[in-house]
Structures are given as structure tokens and as C-alpha cells.
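*Asks:* Structural data only, the sequence is not supplied:
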């Protein structure tokens, strides 16, 4: 059934990929990556336009998936997705929501898990959109650029593109998040130290209340 749906969407070229990417962020279980590759093989010169259509569709679908999670909760996830996907995504969210979204953009776990789970756990929508834009743009445009410059010969390159992106990009993302967290912690500690110092400093004599 899913193959029939993909074959139908493939007839519409970029618009079909746009629709697929939209529902990939909401409910459709097959990642838009597969349709993007199939269309890029047929039309390598349009690979960047296809990447753009997929990227925009994903961004527009992200808040829809978020609202489904916010309104219906985890119960809808267990009905439409595999338990191990949900458990893995939940574990990542509990440790670091930002990293979960970015890493989830590159992993085989369907991205809709992260959009719906963000709504379930009340993760800020604007942050979800920002991190989704960064992660999904990387994946869509890496595929698009490879097909645009290498044509049909890029088919073999993109088979493991998720793995290559994961190996290269994810460590950099995690390092950036770690450094940002350390910076926030140091700033918070500095503010606490200033407050403690203000509380322990003696009151100047001229400010001491008279008996």
C-alpha cells in the first residue's frame, strides 16, 4: 500500500515530494528520503529544487505533528508507530531535547516521532522548528547537491548518506550543545555567586538603621 502511495506521489514530481515530506513529519511511516532519491535519479538537474520542496514540506508539517502530540498525547504514538522508536526517542528527549531533535533528523527513526513527542512533552515549538530546520536542511540538501553535481552516479553515494551525516555532523552538534550548556551553567553560577556575595556583604554604617 505504501509503495502504491509513493508511486502515485512520484507522478507529481516536486509537489509529490512536498506532500510526502509534509506527511512524513505528521504520520506517514516511510521517510521522504526514498522518494527524493527516486525523483533525483530521474531528474538530476532538478535535484536542488526537489531538496527545497522536501525541506519546505517537512517544515510545514512539523507544527502539525507537534499539535497532534500536544492534543492527543503519547497514546497516538503507540497506535501509529513502533514502541522501540518511541522509547528510543523518549530516552533522548529526557537527556537532551535539542540533541534528540538534531540527531533524530539524521537517524532511521521517523522524524514524526520527534515532532509528536515534542508536543507530548511540551517542548517549545519555536525551538523544535529551529532545530528541525537545521537538521532536515542538512539531510535534504546533501542528497540534492550530490545528485545535482554527480547525476545518476550519485545513487550509490546517497545510500549511506544518513550514516555519513551522522558520523560527521552529530559529533559536532553534540559538542556545540555541550559547550553551550557549559556556558549557560557558568553564567548561572556567576549570577548565584553575585547574589550570595550581596547577601553576605555587611551593610555600610551610614545605611544602618538608627535605634
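*Replies:* Yep, it's here. Just so you know, these numbers come straight off a predicted model, no measurement behind them. Residues are numbered from 1 along each chain as shown.
*Asks:* contacts, neighbours, all on C-alpha from now
*Replies:* Noted.
*Asks:* Go through whichever helix in the chain runs longest and flag the buried ones.
*Replies:* Scanning the chain for the longest helix, with DSSP state H as the assignment, gives helix 161-200. Along helix 161-200, these residues count as buried under the neighbour rule (16 or more other C-alpha atoms under 10 Å): 161-162, 165-166, 169-170, 173-174.
*Asks:* for comparison:
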């Protein structure tokens, strides 16, 4: 039974929708504050189906993500105790927030660079930065560089891989899907530790 290939085919269809860029921007913005699905699920198939626009999609994703990160920072700064903390606790992210806060205290702005590649969701870092009242300009710069590196890497892999990448993804999508779930579960247990 195939689970991931139908999802992959659906993502490719969505990536060709005339409003796909708007959806990608909205998803990138929302994911930086509260939404659980990362923008890579749209960015990769959009870059794959329209390689000439891959850099545009990566830039759009980066800019929208940084703007969402700024909104997350402001939420953490102004509304953490009254509104955000109860939501984080009910979503089961309290231990991730504690980990992110400890990393901020130890590494400062450098942790935001790594947030783009961390198993801890970026939204936890944006809200934590606001709660800890991290310097705003370094936060924005680190977010742009860290998130941009991730999104341009994804777009570049799809752009340069072309139809060969699409064929390989289609061939191995089930294995990659289960591998990703396995890595997410492993990361969860390591972080929860």
C-alpha cells in the first residue's frame, strides 16, 4: 500500500495552481508562528515543476518566513504569559520551548542560524527570542540567513535535479517518507531525552 506517493502527486498538482505562490507565502508566514507544516512541502514540488522560478520561490519563502518570524517574536515579546504559553503547553511543545530557551541563553543569536535545520520547529525559536527580548536586528538577520540557506538549498536541489530528481523522488518517495517519520520520532526522543 502506497501512502506517500499519492501525497507527492497531490503536492505536485497544487504546486501548479495559479495561486500557488500566494499559498506558499501564507504557509511560510504561518509556519513561523503557529502552523505545524513546514513550507518545504510546497517549495520543493513548486521548484521541481517550475525550475525557472525556483529562486523566486525560495526568496518568497524566505521573506514570508522571516516576516512570520518577526510576528512570532512580537507575540513572544508582548503576549507570551497571557496567550502563547497556554497554547504551547496544550500543543505539547513545552519541553521544546525549554530546550530552545536554554540554547538561547547558551548560544545567543547563533541558535537562530541553526533553527532552519533543527528538529525543533522554527516557531519555538521565534517566540523564545521575543520572550527573552533578544536583540531584534540580529534576530532578523540570523533568521534571514538561516531560513534562506535552508530554502535556497531545497530550491537548488529541485532546480538542478530537474526531471531526474522528480523520477528519483517518485521512485523512492515511500522510503523517504518512512525515513523522515523515523527521523522525526528519533529526534523527538533525543530532545525529550
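*Replies:* Now that the structure is in, tell me what you want to look at. Remember, predicted model here, so these are calculated numbers, not experimental data.
*Asks:* TM-score of the superposition?
*Replies:* Comparison of the two superposed chains (TM-score structural alignment, normalised by the length of the second structure) gives a TM-score of 0.70, and 156 aligned residues with a C-alpha RMSD of 2.8 Å.
*Asks:* List just the nearest of the buried residues of helix 161-200 of the first structure to residue 37 of the first structure.
*Replies:* Distance ranking of the buried residues of helix 161-200 of the first structure against residue 37 of the first structure, using C-alpha to C-alpha, places residue 161 first at 11.0 Å.
*Asks:* Which residue in the second structure aligns with residue 93 of the first structure?
*Replies:* Residue 93 of the first structure maps onto residue 104 in the second structure when the alignment is built from TM-score structural alignment.
*Asks:* residues near its match, how many?
*Replies:* By the other C-alpha atoms under 10 Å criterion, the neighbourhood of residue 104 of the second structure contains 19 residues.
*Asks:* Then residue 7 of the first structure?
*Replies:* Residue crowding around residue 7 of the first structure was assessed by other C-alpha under 10 Å; the count is 14.
*Asks:* same question, residue 131 of the second structure
*Replies:* As a measure of burial, residue 131 of the second structure has 20 neighbours, counting by other C-alpha under 10 Å.
*Asks:* what helices or strands is the longest helix of the first structure leaning on?
*Replies:* Other elements packing on helix 161-200 of the first structure under the criterion 3 or more C-alpha pairs under 8 Å, 6 or more residues apart in numbering; DSSP states H and E are helix 97-104, helix 125-150.
*Asks:* other SSEs contacting the helix or strand following the longest one?
*Replies:* Per DSSP states H and E, the first helix or strand lying C-terminal to helix 125-150 of the first structure is helix 155-158. Other helices and strands packing on helix 155-158 of the first structure, by 3+ C-alpha pairs under 8 Å, 6+ apart, are helix 32-42, helix 125-150.
*Asks:* most neighbours per residue, which of those helices?
*Replies:* Neighbour counts averaged per stretch over those are highest for helix 32-42, at a mean of 21; criterion: mean count of other C-alpha atoms under 10 Å.
*Asks:* residues in the second structure matched by it, start to end?
*Replies:* Mapped onto the second structure using TM-score structural alignment, helix 32-42 of the first structure covers residues 39-49.
*Asks:* on that earlier part again, reformat the helices and strands packed on helix 161-200 of the first structure as CSV; add distance to residue 180 of the first structure.
*Replies:* Shown next, in CSV, are these (distance: least, C-alpha to C-alpha, whole Å):
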stretch, distance to residue 180 of the first structure
helix 97-104, 11
helix 125-150, 15
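*Asks:* re earlier: which of the buried residues of helix 161-200 of the first structure are the two that sit furthest away from each other?
*Replies:* For the buried residues of helix 161-200 of the first structure, with distances taken as C-alpha to C-alpha, the pair at the greatest spread is 161 and 174 (19.0 Å).
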